[in-house]
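>>> sharing a sequence plus its predicted fold:
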Amino acid sequence: MRKVEVTSYDGDWPMKFEEESKQLHHIFGSEMIEIHHIGSTSVKGLKAKPIIDIMPVVKNISWIDKFDAEMINIGYEPKGENGISDRRFFQKGGDDRTHHVHVYERGDPEIKRHLAFRDYLRKHPDILKNYGDLKEELSNLFPNDIESYIKGKAQMVSEIESKALVWYQGFKS
């Protein structure tokens, strides 16, 4: 059973992203256009589940399945789309997850959503604090119930996401 654990920001998370991204560059090679550290571990100062979320952006999503064996060799479990159309998802660490890899094809709107959310939190410390506090509170309320944890933060995530997308569009224009 997965335990829901939210910890204080760990300064080693960016290094863990860099280490893993080197392996992913090696596996995906020229198919990969860019790679991003996303999710809560990518936001300095944000409390988070200690799982490094990585988002490779690739030329053709349909070719990614051919890398499943290589991903398995470095400890990942291929999960296919895992509920999000046109994504390939990999997780590492079983019930004690350490990494999630979310692969999208260039131009997918999910890329902008992830980057907007991350960058918005980086620039808005008051929202970052409120979001981190909620996550910590929910992890204490639901230490063995990931679904309730996710449901508990859904409204705040949706509100932040809406503001972030408007902000990001203005920021990137």
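Sure, I can see it.
>>> contacts and neighbour counts: CA atoms only from here.
OK.
>>> near the nearest residue to Glu110 once chain neighbours are set aside, how many other residues are there?
Nearest-residue entry for Glu110: Tyr104, 7.6 Å, with adjacent residues in sequence omitted and distances by Cα to Cα, 6 or more residues apart in numbering. Neighbourhood size, Tyr104 [other Cα atoms under 10 Å]: 26.
>>> try this one next to it:
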Amino acid sequence: MIAKPIVDLDIIIENYDRLPEVVTKLNGLGYIHQLQWSFKGREAFENLNEKSTCLSNRIKHHLYVCDENSMELKNRLDFRDYLRTHPKAVEEYNHLKTCLVTSKSTRAEYTEGKTKFISNILHKIRKNKLDRNY
């Protein structure tokens, strides 16, 4: 699959009450909590040390902290698993991401551009699970 040269990393915590402790520990490692990219179930962090050491001055990974019971984590894993078994969807997703990158979109525009595609896949997954239960 086509991807930006940025890896998404998830730290999974057993419950959201542990988040303040995790934020403190990550701060000690040079990570800053990015509230503008966070929401309940998936908290985003930026490594300030990485920006100063990268030759291109660009980040190499996104770090997220997810509650193990969050819908966001479930969605991320379900979407990943769907792409692993649906090569046509991978082709479509690759095309979409290539178009978004070549249009010089911002991070917010890039993310927003992928949201509809991802939401449609998640809807298919949920519908399929419901159909199998009847």
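Sure, I can see it. Because the structure is predicted, anything quoted here is derived from the model rather than measured.
>>> about what we covered before: the helix or strand harbouring the residue nearest to Glu110 of the first structure vs the second structure, mean deviation?
Following DSSP states H and E, one finds Tyr104 of the first structure within strand 99-105. Following the fit onto the second structure, the mean deviation recorded for strand 99-105 of the first structure is 2.0 Å by mean Cα distance after the TM-score superposition for the first structure.
>>> can you pull the contacts of Lys135 of the first structure?
6, 47-48, 149, 153 (Cα atoms under 8 Å, 6 or more residues apart in numbering).
>>> how about it, what's its match in the second structure?
Applying TM-score structural alignment, one finds that Lys135 of the first structure aligns to Lys97 in the second structure.
>>> just the buried residues of the helix or strand hosting its match, please?
In the assignment (DSSP H and E), Lys97 of the second structure maps to helix 87-102. The neighbour-count check on helix 87-102 of the second structure (16 or more other Cα atoms under 10 Å) flags 90, 93, 97, 100-101 as buried.
>>> same deal with stretch 153-167 of the first structure?
160-161, 164-165.
>>> which one among the residues you listed gets closest to Pro109 of the first structure?
Among these, Leu165 lies closest to Pro109 of the first structure (Cα to Cα), at 10.7 Å.
>>> give the aligned equivalent of the residue nearest to Glu110 of the first structure in the second structure.
Per TM-score structural alignment, Tyr104 of the first structure is aligned with Cys66.
>>> which residues does that match contact?
With Cα under 8 Å, 6+ apart, Cys66 of the second structure has these contacts: 10-13, 41-43, 72-73.
>>> map Ile64 of the first structure onto the second structure.
By TM-score structural alignment, Ile64 of the first structure lines up with Leu19.
>>> counting by contacts, list what the helix or strand hosting its match packs against.
Under the criterion of DSSP H and E, Leu19 of the second structure resides in helix 19-28. On a contact count with 3 or more Cα pairs under 8 Å, 6 or more residues apart in numbering; DSSP states H and E, helix 19-28 of the second structure meets strand 31-39.
>>> picking up where we left off before, if I look at the residue nearest to Glu110 of the first structure, how far off is Asp95 of the first structure?
24 Å (Cα to Cα, to the nearest Å).
>>> going by length in residues, pull out the top helix of the first structure.
helix 146-172 (DSSP state H).
>>> so Pro56 of the first structure sits in a helix?
No: read with DSSP: H, G, I helix; E, B strand; the rest coil, Pro56 of the first structure is strand and lies in no helix.
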